[in-house]
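K.L.:
One predicted model, sequence on top.
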Amino acid sequence: MNRFSYVRATSLDEALSALAVPGAAILAGGTNLVDLMKYDVAKPARLVDISRLPLGGITALDDGGLRLGALTPNADTAYDARIQARAPLLASAILAGASAQLRNVATTGGNLLQRTRCAYFYDPCMPCNKREPGSGCPAIGGVNRMHAILGTSEACIAVHPSDMCVALAALDARINVESPGGARVIPIAEFHRLPGDQPQTDSTLGADEIITSVDLPADRFGPHHSYLKLRDRLSYAFALVSVAAGLRLEDGVIVEARIALGGVAHKPWRDREAEALLVGSAPDREAFDHAARAILAPAVGRGGNDYKIELARRAVVRALSQAAAGAPQSQSDKKVR
């Protein structure tokens, strides 16, 4: 681990000022950053601890939505009665992720800023374009069973690991950030990046910006949602494929559909054209399979992860079927129904 300075901020202005040092990094729950530092993957020159700032809690918005403070622990979000009533898809996704101990510490803002997962990225002895741009991507042609099938580039095929962010993508969340220049709002669809030729940059958050909160629109899906996570074991494992599905039904017809995938791309993956295919259709397997095939049409396997294409298609169909039936995937027994 490299030597670094440490600042415990007592105000947002102090945190923003401390962040101005080149190589500074924000420390909140530390569940991802500290691991990266231990592996010598992340080498911040300064840690700016914002854990004492008043950026926690959940508040109601005038439009019926909810605001999650950036420092709200994931467990608090998942078990909040308002979240469970108005955004049950988010609660379910959080409970599908990590362990109870980690959910007690991990924060809303930190979850958004998780680095993409790849064994080569986490091994400083290996070349990796995310750590050292231009050094190569050994996952292409290497061990890539866990890697991306959508939105990849020849520079990187790593996947975004968050469950929470997949649900936020399906819900069209908005991310509020502050910088010395003022505040701005980043739609969740524009927050995470595809790798392109700059895989070292995971998000559009500026180096001088701090996430302060996340806004959720008013509830639209009620009981017609499901978060389905397929993994190697039923607890404490990253998704091979996950699906956040939400439907709005009127008179037995789909009038709105949301489908976001995790475990398949460098960011939570949505295909709005595929969602539009469901509007006006009956909520049946034929319509769901049609949408699933549209989502996976551009998918490309790299050998070890070829299986994900078919697995993702089936997962989309299953999640949409669960949502249509009002029988969301249980995150307590985790068995796929």
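P.N.:
Here it is on my side, so go on.

K.L.:
contacts, neighbours, all on C-alpha from now
P.N.:
Noted.

K.L.:
could you pull out the helices for the stretch 51-200 of the chain?
P.N.:
Using DSSP state H, counting those that start in this stretch, the helices of the stretch 51-200 of the chain run over 74-79, 81-86, 88-96, 100-105, 108-112, 164-170, 188-191.

K.L.:
elements contacting the last one?
P.N.:
With contacts taken as 3 or more CA pairs under 8 Å, 6 or more residues apart in numbering; DSSP states H and E, helix 188-191 sits against helix 164-170, strand 174-179.

K.L.:
burial count for T204?
P.N.:
T204 has 12 neighbours, counted by other CA atoms under 10 Å.

K.L.:
wait, I meant K38
P.N.:
Neighbours of K38 using other CA under 10 Å come to 12.

K.L.:
and what of the one 3 residues further on?
P.N.:
Using other CA under 10 Å, V41 has 18 other residues around it.

K.L.:
What of the one 5 residues further on?
P.N.:
Other residues near R46 number 21, with proximity taken as other CA under 10 Å.

K.L.:
now the helices of the stretch 51-200 of the chain as a markdown table including distance to E178 and mean neighbour count?
P.N.:
Listed next are those as a markdown table, based on distance: least, CA to CA, whole Å; neighbours: other CA atoms under 10 Å:
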| stretch | distance to E178 | mean neighbour count |
| --- | --- | --- |
| helix 74-79 | 21 | 21 |
| helix 81-86 | 25 | 17 |
| helix 88-96 | 24 | 26 |
| helix 100-105 | 23 | 15 |
| helix 108-112 | 12 | 24 |
| helix 164-170 | 20 | 27 |
| helix 188-191 | 14 | 18 |
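
K.L.:
Export those as a markdown table, with columns for distance to G326.
P.N.:
What follows is these, written out as a markdown table (distance: least, CA to CA, whole Å):
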| stretch | distance to G326 |
| --- | --- |
| helix 74-79 | 19 |
| helix 81-86 | 14 |
| helix 88-96 | 12 |
| helix 100-105 | 26 |
| helix 108-112 | 27 |
| helix 164-170 | 17 |
| helix 188-191 | 26 |
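
K.L.:
A further structure is provided below for comparison with the first:
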Amino acid sequence: MRPFDYVRPAHADEAVAAVAADPGARFLAGGTNLVDHLKLGLTEPTALVDVRDAVDARVQTLSDGGVKIGAGVPNSELAAHPEIRRRYPMLSAALLAGASGQLRNMATTGGNLLQRTRCVYFQDVTTPCNKREPGAGCSALDGHGRDNAVLGASESCVATHPSDMAVALCALEARVRVLGPDSERVLPLEGFHRLPGATPERDTVLSHGELITAVELPPPPTGARTAYRKVRERASYAFALVSVAALVQVRDSQFTDARIAFGGLAHVPWRAHRAEEILRGRPVTEESFQVAADAELAEARTGRDNAYKVPLAVNTLASVLRELTEESR
């Protein structure tokens, strides 16, 4: 038995104060990831601070036409919310592509963003892992590498980020509202998660005691078309080998805007800025799709088992762009 304290404060500032005061304390929401880690021995908190009563669980329309999603909104409710389905269908599709119905009923918006990698070596406490124990080494570099990252990885870590929701939020240019011991801040979703570098144990830019309270989405661009495509080894209960979230605007058979994010390729939801820049102003053609996809994957670094991800990502992005622009060609 590994004893720990448990508290369930009623307000976010109380939850933040409780965690900030104890270096071993952790926030608990739906528990779909953290409870697994407790069982596997990946974490041994001194206290769990349950935030289900402390954070908002509503979806609200903002004055600028955007949407504010409380950190406590369950994934299933967010996917089914009429406003999200109507105005942000890509987000709804990404949520429904993740996990199972039972897990989506428990998982929360804030918790989804903070879930940790499903790298088999991270989850196996008998193997070296820099993310779990800094300086121990990365077993995935020379081990089973089928799921390893091909973009933004380092010699310290080649794990990938598991969230579907975060990939869609990245393409939608979401912001994350965070409450800390001293202040509140709003962070762009892109950059909220960290590339591994030499410190892969840090998944995000959050400091200890900072709590996600909401996610904010800007108004969707007028006339934009969006899609989320997830490629996996089986139809359900599987994480992405490659996923693509894309938003495009087209006028007179020419791209006027594109926002693209990949999942399954990196330690973070990967914003495809190179592909976006190439597409803007180009005609809607197969050549444009291919050139943009190839450019984004040009700096991919593969290992023994994961080279397949590069053509898979290129072909998936081209297919999504083809689907979104079919009526414009």
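P.N.:
Cool, got the structure. Everything quoted here is computed from the prediction, not taken from an experiment.

K.L.:
quick revisit: including distance to A85 of the first structure, could the helices and strands packed on helix 188-191 of the first structure go into CSV?
P.N.:
Output for those, formatted as CSV (distance: least, CA to CA, whole Å):
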stretch, distance to A85 of the first structure
helix 164-170, 15
strand 174-179, 19
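
K.L.:
Tell me which of the ones you listed sits nearest to V300 of the first structure.
P.N.:
helix 164-170 (20.4 Å; CA to CA).

K.L.:
After superposing, tell me the mean distance of the closest one to the second structure.
P.N.:
Aligned to the second structure and superposed, helix 164-170 of the first structure gives a mean residue distance of 0.3 Å (mean CA distance after the TM-score superposition for the first structure).

K.L.:
what sits against the spatially closest residue to E133 of the second structure that is not a sequence neighbour?
P.N.:
Nearest residue to E133 of the second structure, sequence neighbours excluded (CA to CA, 6 or more residues apart in numbering): E201, at 7.5 Å. Taking CA atoms under 8 Å, 6 or more residues apart in numbering, we find E201 of the second structure in contact with 130-134.

K.L.:
change it to 7 Å
P.N.:
Shown in contact with E201 of the second structure (CA atoms under 7 Å, 6 or more residues apart in numbering): 130-132, 134.

K.L.:
Now do it against F262 of the second structure, distance only.
P.N.:
22 Å (CA to CA, to the nearest Å).

K.L.:
Equivalent analysis for L312 of the second structure, please.
P.N.:
11 Å.

K.L.:
who's more crowded, those two?
P.N.:
Neighbours per residue, other CA under 10 Å: of L312 of the second structure and F262, the larger number sits with F262, 29 against 15.

K.L.:
isn't that one right next to W270, touching?
P.N.:
Yes. Using CA atoms under 7 Å, F262 of the second structure is in contact with W270, at 5.0 Å.

K.L.:
okay, now the residue nearest to L297 of the second structure when sequence neighbours are not counted: neighbour count?
P.N.:
Once flanking residues are discounted, L297 of the second structure sits nearest to V310: 6.5 Å by CA to CA, 6+ apart. For V310 of the second structure, the count of nearby residues is 23 (other CA under 10 Å).

K.L.:
Tell me the secondary structure at V310 of the second structure.
P.N.:
helix (DSSP: H, G, I helix; E, B strand; the rest coil).

K.L.:
and what of the one 10 residues further on?
P.N.:
The three-state label given to V320 of the second structure by three-state DSSP is helix.

K.L.:
Report the separation between it and A245 of the second structure.
P.N.:
9 Å.

K.L.:
Looking at the first structure, which residue reaches furthest from the middle?
P.N.:
D251 (32.7 Å; CA atoms, centre = their mean).

K.L.:
what's the spacing between that one and H224 of the first structure?
P.N.:
D251 of the first structure sits 14 Å away from H224 of the first structure, going by CA to CA.

K.L.:
What of V34 of the first structure?
P.N.:
On the measure of CA to CA, V34 of the first structure and H224 of the first structure end up 38 Å apart.

K.L.:
Give me the more crowded residue out of these two.
P.N.:
Neighbour count, other CA under 10 Å: between V34 of the first structure and H224, H224 has more, with 23 against 15.

K.L.:
Excluding sequence neighbours, find me the nearest residue to that one.
P.N.:
Nearest non-adjacent residue to H224 of the first structure, counting by CA to CA, 6+ apart: A323, 4.3 Å away.

K.L.:
wouldn't the one you found be in contact with G246 here?
P.N.:
Yes. Taking CA under 7 Å as the definition, A323 of the first structure is a contact partner of G246 at 6.3 Å.

K.L.:
what is in contact with the two at once?
P.N.:
Both A323 of the first structure and G246 are contacted by 224-226, under the criterion CA under 7 Å, 6+ apart.

K.L.:
if we can go back for a sec, which strand or helix spans the residue nearest to H224 of the first structure?
P.N.:
Here A323 of the first structure, judged by DSSP states H and E, is contained in helix 307-325.

K.L.:
Which residues in that helix does the neighbour count mark as buried?
P.N.:
For helix 307-325 of the first structure, a neighbour-count test (16 or more other CA atoms under 10 Å) marks 308-309, 312-324 as buried.

K.L.:
Show me what that helix is in contact with.
P.N.:
224-228, 241, 243, 245-247, 283, 285, 288-289, 292-293, 296, 299, 328-329.

K.L.:
likewise stretch 86-106 of the first structure?
P.N.:
By CA under 7 Å, 6+ apart, stretch 86-106 of the first structure touches 29, 31, 73-75, 77-78, 83-84, 163-164, 167-168, 219, 225-227, 236-237, 331.

K.L.:
Try it again at 6 Å.
P.N.:
Under the criterion CA atoms under 6 Å, 6 or more residues apart in numbering, residues 29, 73-75, 78, 84, 163-164, 167, 219, 227, 236, 331 lie in contact with stretch 86-106 of the first structure.
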